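Novice: Prediction below, plus the sequence it came from.
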Amino acid sequence: MSNRILTAAAAALFLMSCQAKDTLPPKADLGVVAPILDAPDAVDIHSYAKPLEARVTHVALDLDVDFDAKRIGGTATLDIQAKPGAKEVILDDKGLEIEAVTDEAGKPLPYKIGAIDEDLGAPLAIQIGDKRKIVITYKSAPDSGALQWLTPEQTAGKNHPFLLSQGESIENRTWIPTQDSPGIRQSWEAWISVPSGLTAVMSAQKGDKADPTPPPPNRSSFYFSMDKPVAPYLIAIAVGDLSFRQLGPRTGVWAEPVMLDKAATELADTEKMVAAAEALFGPYKWGRYDMLVLPPSFPMGGMENPTMTFLTPTFIAGDKSLVSLIAHELAHSWSGNLATNATWADFWLNEGMTTYAERRIIEQVYGPKVAEQQVALGLDAMNKAIADNGGPTNPDTRLHIDLKGRHPDAGLTDIAYEKGAAFLRTIEKTVGRERFDEWLKGWFSRHMFQPVTTSIFLADIREHLVKGDRSLEDKLQLDRWVYEPGIPTNIALADPNAFAAVDSAVSAFKTGKLPNTATWSGWTTDERLRFLNRIDPKQPADRLAALDAAFNLSRAGNNELRFAFLMLAVNNRFDPAVPALEEFLAMQGRRKFVRPLISALAKDPSWGRPIAERIYAKNRSSYHPVTTRDLDKLGLLPKGKSPNL
């Protein structure tokens, strides 16, 4: 047994002794997290914080949202827990405009902002002396990487502005002064002042606590409270013209009024999903599960903010064919929000486990065939990700990834999602579902509201599942899966018959035979995606034209199908699809769609790059900073034009 496993095992035993099975860790108890954060693999290289010296345990925000200045400003009051004798707390800061730092009584505290790193921002070191509550008066960064300010024209309703945030992975340090590390869990509350007529929502329960600084008559104030310790990247806000629709006893959806009916219809099965997830993973610990359907500029498919999943409208297909996205974000209520990766090197503990859990929920609600087909699509995505990341010997195909010197989003690939899910599915198939499910429920119970690492995961599974069985240990190849590149030979493969009819149609397509209209109409979205992703990526123009003419793929109402066809079009220089491509890249800003299409165009110097330059210059202002951060590096904007213009 390696040293890292011994360290994690000791940490796990300590944690078990510190708290009962189903209780919340004591608020502001540095001892609960210290054994974890003290381990070498729990040191967060993407944060300046020193949590073993002093860490933030609670954040209280009192903020005004200013649409004219495109800034959020006010105060952040932080509760600090520190070791005896510690005189300094270090926060993460990326472009915040700090106006003052004081103790609770208003006495100024010395502070210093350190050297700036392009990705990480800068350390904000505050001399706290013996103070354990500090007040920071500030404004969000003028070019905050978390916040997007939309004009009325960029919304569905066209009448009111809109603000949305996306904090993962390390963007919340651009609008909240705290320790922005997933291992430093914090409770929080917020008073938010907005222009009258607009509604604020956040990733916490809305309350009726009085605002300590009541707003003027032309503004409204909202109060939110998260009494459970969460990773800082899960603090989220949206402000706009919003309405609410109840879906079930503890589920509902927020959206712009013109989007609400479509959103509610698509999300009608959410309450069933929550019940299915509880049966699989244990009680839902967050109270309500509401969702917010955002304007199409939102860069993610979904973001699992506690109590309030943020969603792209691109999942609305009219037939619930893309609601696996909801199952995924809901599953994060256990894997990611309950037990959270302590560092971004172990991102797979969030996303791999969630992707596995998503398919178990889908199986419960929509049946085994649908789930098995999504497993097969996931394995296709995994194999593509391995090829795109340099092949099976490349270190970036490990689950526990080395991100030194890189932005943590470099690890946001299908390796984390699909190799992680394949790993857990392989364990399930090896030990049997009943035994694996018992372990999985126990994992969430033993580690709820705690940061976790790969070594903690391995120690836990060895203690509670392997239990010293050397033969089982050899079969599982645990260390091989997480610490070595490529895919181990023991992987549990998908059912070879899951897409038998579709794969037959792929073979027929090679001989020139198109699926007939009745066949295509009878296929599910997953079956259509399998077909588009399995045909030869190199296609002549006449074949693409025939596909588009038969099935209207370039302007499909299902955005996943549209994207798959447009990728084929770009990779084959298919001119007739360019108008539809321009329309697609103007109507939404989801990074999953925008980044691959524009990147593929930019790599083609004579045909694609001029198209990419035209599209990006026209639409960049409607994309979230999370989407534009990498695309700006492609040099697509006219020389001398600032990306911020």
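Specialist: Now that the structure is in, tell me what you want to look at.
Novice: rest of the way, CA atoms for contacts and neighbours
Specialist: OK.
Novice: Skipping adjacent residues, who's closest to Thr307 in space?
Specialist: Nearest residue to Thr307 in three dimensions, chain neighbours excluded: Tyr289, at 4.8 Å (C-alpha to C-alpha, 6 or more residues apart in numbering).
Novice: So for Ala10, what's the nearest residue that isn't a sequence neighbour?
Specialist: Pro35 (7.9 Å).
Novice: The one you found against Ala11, yeah?
Specialist: Yes: using C-alpha atoms under 8 Å, Pro35 makes contact with Ala11 at a distance of 5.1 Å.
Novice: which of those two has more neighbours?
Specialist: Ala11 (22 against 19; other C-alpha atoms under 10 Å).
Novice: for the helix or strand hosting the more buried one, packing partners?
Specialist: Taking DSSP states H and E as the criterion, Ala11 maps to helix 3-18. When contacts are defined as 3 or more C-alpha pairs under 8 Å, 6 or more residues apart in numbering; DSSP states H and E, helix 3-18 sits against helix 30-37, helix 454-461.
Novice: this is the comparison structure:
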Amino acid sequence: MRILLPAIAALAIAVPAAAQQARPAPILTTPEAKDVWTHAEPEGARVTHVDLDLDVDFATKTLSGRALLDVLVARGTERITLDIDDLDILEITDARHRPLHYFVGPSDKELGSALTITLPGDNNRIAIRYKTRPGASALQWLSPELTAGKKQPYLFSQGQPINNRSWIPTQDSPGIRQTWSATLTVPDGFVAVMSGARLDGAKGTLVPHRKRRFRFRMDKPVPPYLIALAVGDLAFKATGKRSGVWSEPSMLDAAAYEVGDVEKMIDAAEALYGPYRWGRYDMLVLPPSFPFGGMENPTLTFLTPTIITGDRSNTDVVAHELAHSWSGNLVTNATWSDSWLNEGFTTYFENRIMEAVYGPERAAMYADLDWDGLNRDIAEAGGQSAPTTRLHGDPGTTAGQLDYFKGSTLLRTIERAVGRTRFDAYLRSYFDRHAFQPQTTAGFLADIRTNLIKGDAALEAKLQLDRWAYQPGLPENAVHVESATLAKVDAQLAAVKAGGPVAAVDPKGWATQQWLRFLNGLPRQQTPARLKELDDTLGLSGSTNAYVRSAWAELAIANRYDPALTSIGVFVTSVGRGLLIRPIYEGLMQQGDWGKPIAKRFFEEARTTYHPVTAAQIAKIVGPE
């Protein structure tokens, strides 16, 4: 039967057992919680559970099947609006298989289309038969040549922020949390993984027509962008009692070694901010085209292979995605205007995990580099008064990684002002109070004033919270953590900048962070002879560290250094991580007649190897063909 409420915000409502939850997750109805990136109208009717039954077809590069939605309906509401993007809708029925009237609105290039469905009069379930299209923005279908094994194709999804509407017809907004379940049917010989509990063994169940079935369930309400899948030639290796790593077999041992400290990280995170509430913490190391460093999909973090450098110097990415299990997955920004509530909190939390596992100095290295990144983002945005340097703003418009860097610096500044013990106690209680709920900047500020500041006028004035959240630039009370390790790099950098020989630099044992401090600290204007000396002495063009290759490419491009182009071309056609390749394309385009043709040529060669998210970003940078 339909669930009728006087107001949709009422929470203590039972839903069918299929929804796998005792009560629907709350939504926020305050003005600042209005999500402009969804067609949904959740105050009237909203999705509480999604059950997927999909067939994976590598030949046609499509998913096809059925989505069964449980819906919570306010009294007087007669329709529900979902988000879809280039889905072929074949049929929509109620739980008794009776057709329902529906309408697909015009397509918006950013938001996709609104799918409006007339609700059934006597139940709260909707069945949608549909099929994706080969160009679905969340899905990347890789040919065997683009995988490590070179034998089988590969599929993975990337939903954040609003791409999952290209393969799941639902209300695709972070403030509309949903439980979910799924059945994936794949060709025999493939393994499917998803961001939920596995209900079958590692190899699934053999079914007719030489296929295998894999079933999954997420019984905790999550924002829909966290529903994720991958299908390929995958193997698993445990890294601890509740953790392990999936990857293609040829890279499994290297991946397992690189993330081998994850159990220590989980213990450290729990000691800081309370129990890990998601069961297992597994990881999936994807092919190089994965567009991000990591993606915090619950129970199954997706990771870029670029973190595998053999020295665990990039395990901050693992710590970051683990921290999202609290900030982002447990307490989620209600809209993308407040993404700093996910990323800023997580960057701060990540640093605390790194300190607990590896010591204060290693954590200081990361924090010091983040400070560099923050000031670089502010400068590139246009300075302290640039609107895009606000934490709360229009969705998707903050400068660079400002959500990460300015957000974490705010929290570090609060910690310094009130003391670590007091701040940790507050954060732990914050995660408990708002578990499995959406949050806004206004909501966080109200919470911290009630539960930490508690009317202390002097502390309120010292923190300047409203200025941090709503005004551009970096307030003068910002805390800068300085690293002694990077200070030693700075000394060698200063000698080189003064004209000293590059041979005097001793990079033996340098971690990624030290390399980045050195390379990013070099003056942008260099002579060809000096660039040759840097490359020949330090082996930059041949480095196996993707971060080093990216930083070197930026410097070479700034000086139109032709000898580096072959190496740069190989790099951008073999790595799809946006953080590492976007600056290369941006640098080339800034070099006018010299760089623009090179950028377009590189992109033409690499485009089919990039995830649709990355391809769209680079297309905006290089412009029309």
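Specialist: Looks like it arrived, so ask away. Just so it is clear, the model here is predicted, and its values are computed rather than measured.
Novice: coming back round to it: contacts only, for the alignment partner in structure 2 of the residue nearest to Thr307 of structure 1.
Specialist: The alignment partner of Tyr289 of structure 1 in structure 2, by TM-score structural alignment, is Tyr281. Neighbouring residues of Tyr281 of structure 2 by C-alpha atoms under 8 Å, 6 or more residues apart in numbering: 242-244, 298-301, 322.
Novice: can you pick the most crowded of those residues?
Specialist: Among these, Leu322 has the most neighbours (other C-alpha under 10 Å), with 32 neighbours.
Novice: show me what contacts Thr77 of structure 1?
Specialist: Thr77 of structure 1 is in contact with 59-61, 133-136, counting by C-alpha under 8 Å, 6+ apart.
Novice: Need the counterpart of it in structure 2.
Specialist: For Thr77 of structure 1, the aligned position in structure 2 is Leu68, judged by TM-score structural alignment.
Novice: what do we get in structure 1 for Trp510 of structure 2?
Specialist: Counting by TM-score structural alignment, Trp510 of structure 2 corresponds to Trp523 in structure 1.
Novice: Distance-wise, check that match relative to Phe222 of structure 1.
Specialist: Note on Trp523 of structure 1: its distance to Phe222 of structure 1, by C-alpha to C-alpha, to the nearest Å, is 46 Å.
Novice: Which of these two has more residues huddled nearby?
Specialist: The neighbour comparison of Trp523 of structure 1 against Phe222 (other C-alpha under 10 Å) goes to Phe222, with 19 against 13.
Novice: and the more buried one, which of the three is it?
Specialist: What DSSP: H, G, I helix; E, B strand; the rest coil gives for Phe222 of structure 1 is strand.
Novice: how close does it get to Met202 of structure 1?
Specialist: 10 Å.
Novice: and what of Ala387 of structure 1?
Specialist: From Ala387 of structure 1 across to Met202 of structure 1, the span is 39 Å (C-alpha to C-alpha).
Novice: Neighbour count for these two, which is higher?
Specialist: The neighbour count for Ala387 of structure 1 versus Met202, taken as other C-alpha under 10 Å, is higher for Met202 (29 against 14).
Novice: Trace the more buried one over to structure 2, please.
Specialist: In structure 2, the residue paired with Met202 of structure 1 according to TM-score structural alignment is Met194.
Novice: what's the closest non-adjacent residue to its match?
Specialist: If the residues on either side of it in the chain are set aside, Met194 of structure 2 comes closest to Leu229, at 4.4 Å by C-alpha to C-alpha, 6+ apart.
Novice: right, and that neighbour touches Arg198 too?
Specialist: No: Leu229 of structure 2 lies out of contact with Arg198 (C-alpha under 8 Å); the separation is 12.0 Å.
Novice: Report the secondary structure state of whatever residue of structure 1 lines up with Val231 of structure 2.
Specialist: Aligned by TM-score structural alignment, Val231 of structure 2 pairs with Val239 of structure 1. At Val239 of structure 1 the chain is in strand, as set by three-state DSSP.
Novice: quick one: Val239 of structure 1 from Thr309 of structure 1, how far?
Specialist: In terms of C-alpha to C-alpha, Val239 of structure 1 sits 15 Å off from Thr309 of structure 1.
Novice: In helices, which of the contacts of Thr77 of structure 1 fall?
Specialist: Among those, no member falls in helices (DSSP state H).
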